[in-house]
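1. give me coordinates for this.
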Amino acid sequence: MQSFPEIRQFIQGEWRRGSGKSVETVLNPATARPLTEFAHAGLGDIDDALDAAGESARRWRNTAPEERYRILRRAADLLRSRVEAAAPLLSLEQGKPLAESRAEIAASADILDWYAEEGRRAYGRIVPGAPGTRLMVTAEPVGPVAAFTPWNFPATTVTRKVGGALAAGCTIIVKASEETPATAVAVFECLAEAGLPLGVANLVFGVPAQISERMLKSPVLRKVSLTGSIGVGRTLGHLAVDHDLVTTMELGGNAPVIVFDDVDVEAVATACASAKFRNAGQVCNAPSRFYVHERVADRFIECAAAFAAALRVGPGVQPSTQMGALANRRRLDAMIEFADDARSRGATVLCAGNRPEGDGYFFAPTVIAEVPDNAKVMTDEVFGPIMPITRFLDVDDVIRRANDTTYGLGSFVFTASLERATLVSDALEAGLVGVNTTVLSRPETPFGGIKASGHGYESGVEGVEAYLRRKAILQHPPIHSA
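-> Below is the predicted model:
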């Protein structure tokens, strides 16, 4: 059995136990039993992290982009070399299968690589002006950053924020999820060993409200980046406005999937179900609401249900597992509520829709057909292994139904028609659109949403730009008296 490491805070380049009075118990989602306990950060720890980020800000800002590049590349190489050690820890504390954990750690290394390269390309520009003048636009680091990351992807969400901030020349304090601390610690160990200067990146765990209020009221910070819920986003957003902080917010999604009748139905149904049940459905940009053309709906439902029924569900650390447990009891209770609500509205639960016998936070992969648009599985972010399917005939009507949501992160369309693909992808109200693919996240493309799903971007050139500010310099010859 994989041993679980001691969890500590990383502040001013040192690993330390938290000085807070409260204690966090990390649970194994597959058993609901404790993996470890650790002390939260106290107010003194938070203040020390703020001091570290503030005091090292100018030094890191003035570090040559080439040196920042080297450090990030070394960290990426270290993380990539530790996939087999880090992946079991991720599966133990979060629940996902080992194959997914390995892929997440490897992807996180790729993210650091991307940011390392892109940080050297934070270009400004020269603006044509009158002879003797020089008009320039320069890029500067926005300043010290507070970043808040969730439990569903504890490696990639940390590296997106750390990579973007460090590449741009910003110092950062990461408040990572207390439910999945070992993965964040593994990332920071690589940064420290890569030669990151003291105080440039800091990691804290603790009572979220206490940490966010203390940090966001500090005059040290200049930016806040959050991946989390709409409610937390609004709370932090108000604090940020009150203290003039720049914000990037990724606040979840409820992605529509439109499947037309000109596709290979079995292939598309399998791809959609595979993406839906990845990480037990706990993916903010996962395909979520399925609108399938009437002529192929029966076959699509049959294939999706067969895929769900065949998935091997079990502890994430078992090599044979294809879908693990939900990350916590909150998600399990929510799945039961979603399934019960759909049944009460006349939907047909074709497989599962319940909690299997035994320990842990398991919920069987579930397909629900003939789901009305007002069911909670269609209106709310499910964030779990429930695949609701409904039908459509008219293109304009299905676009309207797909856009009838407060969310706007991901969306998908499957069709063999180039004309239809262009029409629908242009009409969908979302920050990310997948056409004949379920993959919406790559290091080289921007990741972010609209409407209640947040604002701002991570990854791509936009991911570095999010940590930069622009300065216009209008330089004229010296002024002389006439």
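
2. for the rest of this, base every contact and every neighbour count on C-alpha atoms.
-> Will do.

3. for L35, pull up the helix or strand it's in.
-> strand 33-39 (DSSP states H and E).

4. and that strand, what's buried?
-> Neighbour counts over strand 33-39 (16 or more other Cα atoms under 10 Å) mark L35, F38, A39 as buried.

5. tell me the secondary structure at T248.
-> strand (DSSP: H, G, I helix; E, B strand; the rest coil).

6. TSV for the buried residues of strand 33-39, including distance to T390?
-> Formatted as TSV, the buried residues of strand 33-39 follow (distance: Cα to Cα, whole Å):
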residue	distance to T390
L35	41
F38	46
A39	47
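
7. name the nearest of these relative to H243.
-> Distance to H243 across the buried residues of strand 33-39 (Cα to Cα) is lowest for A39, with 29.1 Å.

8. tell me which residues of stretch 298-308 come out buried.
-> Burial within stretch 298-308, assessed by neighbour count using 16+ other Cα under 10 Å, is assigned to F300, I301, C303, A304, A305, A306, F307, A308.

9. what's the helix or strand harbouring the second one packed up against?
-> Take DSSP H and E as the rule and I301 turns out to sit in helix 294-310. In terms of contact count using 3 or more Cα pairs under 8 Å, 6 or more residues apart in numbering; DSSP states H and E, helix 294-310 is assigned the packing partners helix 265-276, strand 348-351, strand 366-369, strand 386-392.

10. could you also give me the structure for this next sequence, so I can compare it with the first?
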Amino acid sequence: MQDQVSVDLYIDGRWMPAEAGETVKMIDPATEEQVGSFAQAQSKDVLKAIEAAERAFATWSKVPAWERSNLLRKAASLLAERSEQVARRITLECGKPFAQAKGEVQASVECIDWFADEARRIYGQILPGRTANSRFTATYEPVGVVAAFTAWNFPVVLQARKIAPALAAGCTIVSRPAEEGSGAVALLIKCFIDAGVPAGVVNLLTGTPQVISETVMDSDIVRKVTFTGSIPVGQHLMRRAADTVKRMSMELGGHSPVIVHEDVDPAKAAMIAAQGKFRNNGQVCVSPTRFYVHEKHKDAFTENFLAAAKAMKMGNGFEDGVEIGPLINRRRLEFIEQMVEDTKKDGGTLVMGGKRPADMNRGYFFEPTVFTDVPDDARIMNDEPFGPIAPLSTFSAFDEVIERANALPYGLAAYVFTDSLKLAQQTSQALKVGIVAVNNTAAATAEMPFGGVKHSGFGRENGSQGLLDYLDVKFTNFSF
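-> Take a look at the predicted model:
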């Protein structure tokens, strides 16, 4: 079949099967059919990749910034040229609607292009010394070999956010994407290869995570780990990093509050919020997930939110007009089914969805689901749903809603709807999160920092700040 692909490992400038010869099937979540396979890396494969990255670092770290910039720019251009092909793999492997998949590829192009510029803007400092014949300098140097672990919900852009700044800084990288989306990431890697990135600078490992991650964490060669995924896995990696004192960047998801203030148009807010909530079927780390609507707007917001959700077409991502695809796999489908049942038991009122579509016998589809009157102690208000469930509740006062929004240990993103610039500023300042969007649900751009606080992690991706986690600072005291 044309859509069948076999993804090998990419180590030291060569595509190769895993040494043990094992592979894992890729499944299309919309059809439950196999659309390819990927190599199952074992410890020996991981060590090969780490050693290749170490050898390459000796020369890549000395490549002039303008040359690194040119290579990144070319990789971005190649990815743009191949966007349809890459987006198709995203839809096949992850179920994302094709239009959204193309948007992910475009965001990846912008990210790589951004860091092509940032490669030339690694600024240091020069200060007067303590004596007339001395100078102090602070300079930045690449941290070394980097390992990148990413999730399946945005397979290409999550890897682009890590590969691009690593290469811009002069680091080399060993990348391990999630099982779902490996084929799309292999196409991303090929753009860097075809752009002329030297052997060993970028390496791709595929397969189930435990063997790969444990070998990486044991290695003293790997000096930094950047991770996007769940809080429990991130916590485990942080504990393991202590043994070799690795640098860490953690993007660990969240449970994003949405605050709809009294002064806003509830119909407009509901439409924007619904589009943000059900993008990628709610499988987004910054997805709006806890809705606090001013009590004055409860009925109007709910009515318009339901109307917007019902208007969204569900189906295979390649069908025209589809806005909601399947969940990623059967485990996620069963998780969402259980979350719905728990929300009913916890006192929420089901007003829409709550089940698999009756007319879809194949694929991991689940209807957009809305609950009202959800109490704060409900499981769904405390555990990230990561799916197409929207729990709605109300509030009456500013201090009350801020306290409720900040009550959880998560702190990635939050959304605010208000027509008052003063109220927008007050709410943004009061929210304990890394990202706030006001009157929109756009939480990530190439030019601005992305990341969270509290249990949602630390470090930043994108923006000028995104380069800093790949650099060490060196102070030199000159006397002459």
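
11. superposed, what's their TM-score?
-> Scored against TM-score structural alignment, normalised by the length of structure 2, the superposed chains reach a TM-score of 0.98; 477 aligned residues with a Cα RMSD of 1.1 Å.

12. picking up where we left off before, mean shift of the helix holding I301 of structure 1 relative to structure 2?
-> Helix 294-310 of structure 1 differs from its equivalent in structure 2 by a mean of 0.9 Å after superposition (mean Cα distance after the TM-score superposition for structure 1).

13. surely V26 of structure 1 is in contact with E179?
-> Yes - under the criterion of Cα atoms under 8 Å, V26 of structure 1 makes contact with E179 at 5.7 Å.

14. which residues do those two both contact?
-> Taking Cα atoms under 8 Å, 6 or more residues apart in numbering as the criterion, V26 of structure 1 and E179 both touch E93.

15. top helix in structure 1 by residue count?
-> Taking DSSP state H as the criterion, structure 1 has its longest helix at helix 98-118.

16. centre of the chain to that one, how far?
-> Chain-centre distance of helix 98-118 of structure 1: 13 Å, with Cα atoms, centre = their mean, to the nearest Å.

17. which strands or helices does it pack on?
-> Contacts defined by 3+ Cα pairs under 8 Å, 6+ apart place helix 98-118 of structure 1 against helix 65-81, helix 83-94, helix 156-168, helix 460-465.

18. how close does the longest one sit to structure 2?
-> If you overlay the two and look at helix 65-81 of structure 1, the average distance to its match in structure 2 is 0.4 Å (mean Cα distance after the TM-score superposition for structure 1).

19. what lies in contact with that helix?
-> 105-106, 108-110, 112-113, 115-117, 119-120, 163, 166-167, 169, 186-187, 190-191, 193-196.

20. show the buried residues in those.
-> Listed as buried from the contacts of helix 65-81 of structure 1 are 105-106, 108-110, 112-113, 115-117, 119-120, 163, 166-167, 169, 186-187, 190-191, 194, 196; burial here means 16+ other Cα under 10 Å.

21. and which of the buried residues of strand 33-39 of structure 1 is nearest A271 of structure 1?
-> Checking the buried residues of strand 33-39 of structure 1 against A271 of structure 1 by Cα to Cα gives L35 as the nearest, at 34.1 Å.

22. now the helices for the stretch 301-450 of structure 1?
-> Here the stretch 301-450 of structure 1 has its helices, by DSSP state H, counting those that start in this stretch, at 329-344, 376-379, 395-403, 418-427.

23. contact partners of the strand holding L35 of structure 1?
-> By Cα under 8 Å, 6+ apart, the residues outside strand 33-39 of structure 1 that reach it are 4, 6-8, 17-28, 93, 206.

24. residues near the closest residue to T133 of structure 1 other than its chain neighbours, how many?
-> Among residues not flanking T133 of structure 1 along the chain, H476 sits closest, at 4.6 Å (Cα to Cα, 6 or more residues apart in numbering). Per other Cα atoms under 10 Å, the neighbour tally for H476 of structure 1 reads 13.

25. what is the equivalent residue in structure 2 for H476 of structure 1?
-> Under the alignment defined by TM-score structural alignment, H476 of structure 1 corresponds to S479 in structure 2.

26. would you mind measuring from A424 of structure 2 to K298 of structure 2?
-> Per Cα to Cα, to the nearest Å, A424 of structure 2 is found 20 Å from K298 of structure 2.

27. check P357 of structure 2 too.
-> Distance from P357 of structure 2 to K298 of structure 2, by Cα to Cα: 27 Å.
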